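A.B. asks: here are the coordinates; sequence isn't available:
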């Protein structure tokens, strides 16, 4: 397994990163959880529980975890919650939508098991008010729903410090999304609108830091506008290309294939490996379903 620990904001934030060391993965594919004054944001993947245990046991009393907040119920974020609750007695918090999913646990396809471990164990979580405080009450986080990647996803915003912990709600690029036969169904239009809503919510935060899951820290609200603009340009391009196709004689499958060929040439390796669960075609389908306003 591959573990990295990064420090941010004068060591006020500890980022614990984990990746499988499977030989089938050519480079590490990280997920992150963040420790801020006793508040752990997310809990890593099921395959990383032994490494997470070592991390928790290594913490000095000042950094000891008081509570854990799960942003959403995907296995690479909730995978250590059962361990934290069962072995360390750490209370688990989540939004109302995530609580029911966390109770169920989850099994998932082989390609995700390769990356994140075999199974998401169930855990009991509780909800809290629209604010969550850290151990010393030094930091106060607001809840901010960000639909698109997962309906239950909640980002945590520390307004005074200008921090946003967004999990998977903000990506470096949007080249493919989950869909098809997957239990994860991403919607690019909802992602687009969530990015805009976060931009508005963080008005006045000129030094905003956006902490992502495994993709580093994005600097500035401009990141949100850049991602939105990239999506908008691709959205318009897809629909312009669609107008040039004889849609009356083409099936949806052929339309998607032609658009894929024009934009990317072919499906990605990940799209092939996941049998279309995470693919460029899913992104094209989602863009096609999203009507262009005149």
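C.D. replies: Looks like it came in fine. Remember, predicted model here, so these are calculated numbers, not experimental data.
A.B. asks: from here on, just use CA atoms for contacts and neighbour counts.
C.D. replies: Fine.
A.B. asks: ok, and the closest non-adjacent residue to the residue most central in space within the chain?
C.D. replies: In the chain, the centroid-proximal residue (Cα atoms, centre = their mean) is residue 168; its distance is 1.7 Å. When the adjacent residues along the chain are set aside, residue 168 lies closest to residue 213, with 5.8 Å between them (Cα to Cα, 6 or more residues apart in numbering).
A.B. asks: quick one, what contacts the one you found?
C.D. replies: For residue 213, the contacting residues are 30-33, 166-168, by Cα atoms under 8 Å, 6 or more residues apart in numbering.
A.B. asks: returning to that earlier point: the residue nearest to the centre of the chain contacts residue 149, doesn't it?
C.D. replies: Yes - taking contacts as Cα atoms under 8 Å, residue 168 lies within contact range of residue 149: 6.9 Å.
A.B. asks: right, and residue 4 touches residue 16 too?
C.D. replies: Yes - taking Cα under 8 Å as the definition, residue 4 is a contact partner of residue 16 at 6.2 Å.
A.B. asks: picking that back up, okay if I get the contacts of residue 213 as CSV plus distance to residue 10?
C.D. replies: Putting those into CSV (distance: Cα to Cα, whole Å) gives the following:
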residue, distance to residue 10
30, 23
31, 22
32, 18
33, 17
166, 20
167, 21
168, 24
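A.B. asks: same list (the residues you listed) but as JSON lines, adding secondary structure and distance to residue 234.
C.D. replies: Converted to JSON lines, these look like this (DSSP: H, G, I helix; E, B strand; the rest coil; distance: Cα to Cα, whole Å):
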{"residue": "30", "secondary structure": "coil", "distance to residue 234": "27"}
{"residue": "31", "secondary structure": "strand", "distance to residue 234": "27"}
{"residue": "32", "secondary structure": "strand", "distance to residue 234": "29"}
{"residue": "33", "secondary structure": "strand", "distance to residue 234": "31"}
{"residue": "166", "secondary structure": "strand", "distance to residue 234": "23"}
{"residue": "167", "secondary structure": "strand", "distance to residue 234": "23"}
{"residue": "168", "secondary structure": "coil", "distance to residue 234": "20"}
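A.B. asks: put this next to the previous one:
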């Protein structure tokens, strides 16, 4: 694991930064696909773990959640409007034929959510922000004291930083509003669901959506 900020570590991935999983104090944030379960469990074992948070109900973010929760006996927390999708393993589908085809692929095992997160809740020293669009109940985590932001998939940073593809996004216009909201925070460290961290450029996100 690599330290990114006080209390914030990035787990090793294969390949690195493709699907990011973080340990924030004693809370695991996201869990990649089902294939990541063994790697996540090996890295987390030996560290105190009190809970697991999922930023949104897509299979590359809650894929190993049930395995992690069962292995460590911890509860799963998620945005209130994504709870049903995680508990039934039926994510909200974006419009269009591509999204409809993707929705027919095998899904990760469902996992019971024991805490529904809403705007203003606290998780490991971070404030929960409701930022819907990519999924109905997408959340971000924000620590104002040092400007650290977990943005999930509101922004992607794989080839370049920008919006997630429309065919993977439940409501692209609503996600655009969430992008503007997060950019207005002027974060000093942005941690993405996919892609390398963005550090020391507080106006970068805002410039991208003008």
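C.D. replies: Perfect, I can see it now. In this text the structure is predicted, and so the values were computed from the model without any measurement.
A.B. asks: thinking again about what came up before, of residue 4 and residue 16 of structure 1, which one has the most company?
C.D. replies: In this comparison of residue 4 of structure 1 against residue 16, neighbours counted by other Cα atoms under 10 Å, the higher total goes to residue 16 at 24 against 11.
A.B. asks: where does the more buried one land in three-state SS?
C.D. replies: With DSSP: H, G, I helix; E, B strand; the rest coil as the basis, residue 16 of structure 1 sits in strand.
A.B. asks: that one pairs with which position in structure 2?
C.D. replies: Correspondence of residue 16 of structure 1 to structure 2, assessed by TM-score structural alignment: residue 11.
A.B. asks: what about that match, distance to residue 163 of structure 2?
C.D. replies: Distance, residue 11 of structure 2 to residue 163 of structure 2, by Cα to Cα, to the nearest Å: 24 Å.
A.B. asks: and residue 20 of structure 2, by the same measure?
C.D. replies: Counting by Cα to Cα, the gap from residue 20 of structure 2 to residue 163 of structure 2 is 17 Å.
A.B. asks: which one's more surrounded, these two?
C.D. replies: Ranked by neighbour count (other Cα under 10 Å), residue 20 of structure 2 and residue 163 place residue 20 first, with 26 against 19.
A.B. asks: residues contacting the aligned partner of that one in structure 1?
C.D. replies: Counting by TM-score structural alignment, residue 20 of structure 2 lines up with residue 32 in structure 1. Listed by Cα under 8 Å, 6+ apart, the contact set of residue 32 of structure 1 reads 15-18, 42-44, 77, 212-214.
A.B. asks: so how far is residue 8 of structure 2 from the closest residue to residue 35 of structure 2 other than its chain neighbours?
C.D. replies: For residue 35 of structure 2, the nearest residue in space outside its immediate sequence neighbours is residue 64; the separation is 7.3 Å by Cα to Cα, 6+ apart. Distance, residue 64 of structure 2 to residue 8 of structure 2, using Cα to Cα: 20 Å.
A.B. asks: more neighbours: those two, which one.
C.D. replies: Between residue 64 of structure 2 and residue 8, counting by other Cα under 10 Å, residue 64 is the more crowded of the two (25 against 19).
A.B. asks: contacts only, for whatever residue of structure 1 lines up with the more buried one.
C.D. replies: In structure 1, the position corresponding to residue 64 of structure 2 is occupied by residue 80, as judged by TM-score structural alignment. By Cα under 8 Å, 6+ apart, the residues touching residue 80 of structure 1 are 43-46, 48-49, 52.
A.B. asks: tell me which of the residues you listed are still there in structure 2?
C.D. replies: Conservation of those in structure 2, assessed by both residues aligned by TM-score structural alignment, their matches' Cα atoms under 8 Å: retained contacts are 43-46, 48-49.
A.B. asks: hmm, residue 72 of structure 2 is touching residue 51, no?
C.D. replies: No - the criterion here is Cα under 8 Å, and residue 72 of structure 2 misses it with residue 51 at 9.1 Å.
A.B. asks: the more surrounded of those two?
C.D. replies: For residue 72 of structure 2 and residue 51, the more surrounded residue by other Cα under 10 Å is residue 51, and the numbers stand at 21 against 16.
A.B. asks: buried ones in stretch 279-290 of structure 1?
C.D. replies: 279-288 (16 or more other Cα atoms under 10 Å).
A.B. asks: same question but for stretch 105-114 of structure 2, I mixed them up
C.D. replies: 107-113.
A.B. asks: which residues does the alignment partner in structure 2 of residue 41 of structure 1 contact?
C.D. replies: When the structures are aligned by TM-score structural alignment, the residue of structure 2 matched to residue 41 of structure 1 is residue 29. For residue 29 of structure 2, the residues meeting the contact criterion (Cα under 8 Å, 6+ apart) are 21-23, 52-55.
A.B. asks: structure 2: helices as residue ranges?
C.D. replies: Using DSSP state H, the helices of structure 2 run over residues 37-44, 65-72, 83-88, 97-102, 172-183, 204-208.
A.B. asks: returning to what we had before: output the contacts of residue 32 of structure 1 as CSV; include the columns distance to residue 192 of structure 1.
C.D. replies: CSV is the format used below for these (distance: Cα to Cα, whole Å):
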residue, distance to residue 192 of structure 1
15, 27
16, 28
17, 27
18, 28
42, 23
43, 26
44, 26
77, 22
212, 17
213, 18
214, 20
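A.B. asks: ok, so of the residues you listed, who is nearest residue 162 of structure 1?
C.D. replies: Of all those, residue 212 has the smallest distance to residue 162 of structure 1: 14.3 Å, by Cα to Cα.
A.B. asks: number of nearby residues for that closest one?
C.D. replies: Here the number of neighbours of residue 212 of structure 1 (other Cα under 10 Å) works out to 23.
A.B. asks: residue 166 of structure 2 now?
C.D. replies: 17.
A.B. asks: strands along structure 1, start to end?
C.D. replies: With DSSP state E applied, structure 1 shows strands at 2-8, 13-19, 31-36, 39-41, 67-70, 92-94, 131-133, 140-145, 154-158, 163-167, 177-178, 209-212, 217-219, 278-279, listed in chain order.
A.B. asks: how about those strands in JSON lines, adding distance to residue 226 of structure 1?
C.D. replies: As requested, those are arranged in JSON lines below (distance: least, Cα to Cα, whole Å):
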{"stretch": "strand 2-8", "distance to residue 226 of structure 1": "23"}
{"stretch": "strand 13-19", "distance to residue 226 of structure 1": "25"}
{"stretch": "strand 31-36", "distance to residue 226 of structure 1": "23"}
{"stretch": "strand 39-41", "distance to residue 226 of structure 1": "26"}
{"stretch": "strand 67-70", "distance to residue 226 of structure 1": "27"}
{"stretch": "strand 92-94", "distance to residue 226 of structure 1": "29"}
{"stretch": "strand 131-133", "distance to residue 226 of structure 1": "29"}
{"stretch": "strand 140-145", "distance to residue 226 of structure 1": "20"}
{"stretch": "strand 154-158", "distance to residue 226 of structure 1": "19"}
{"stretch": "strand 163-167", "distance to residue 226 of structure 1": "16"}
{"stretch": "strand 177-178", "distance to residue 226 of structure 1": "18"}
{"stretch": "strand 209-212", "distance to residue 226 of structure 1": "13"}
{"stretch": "strand 217-219", "distance to residue 226 of structure 1": "11"}
{"stretch": "strand 278-279", "distance to residue 226 of structure 1": "22"}
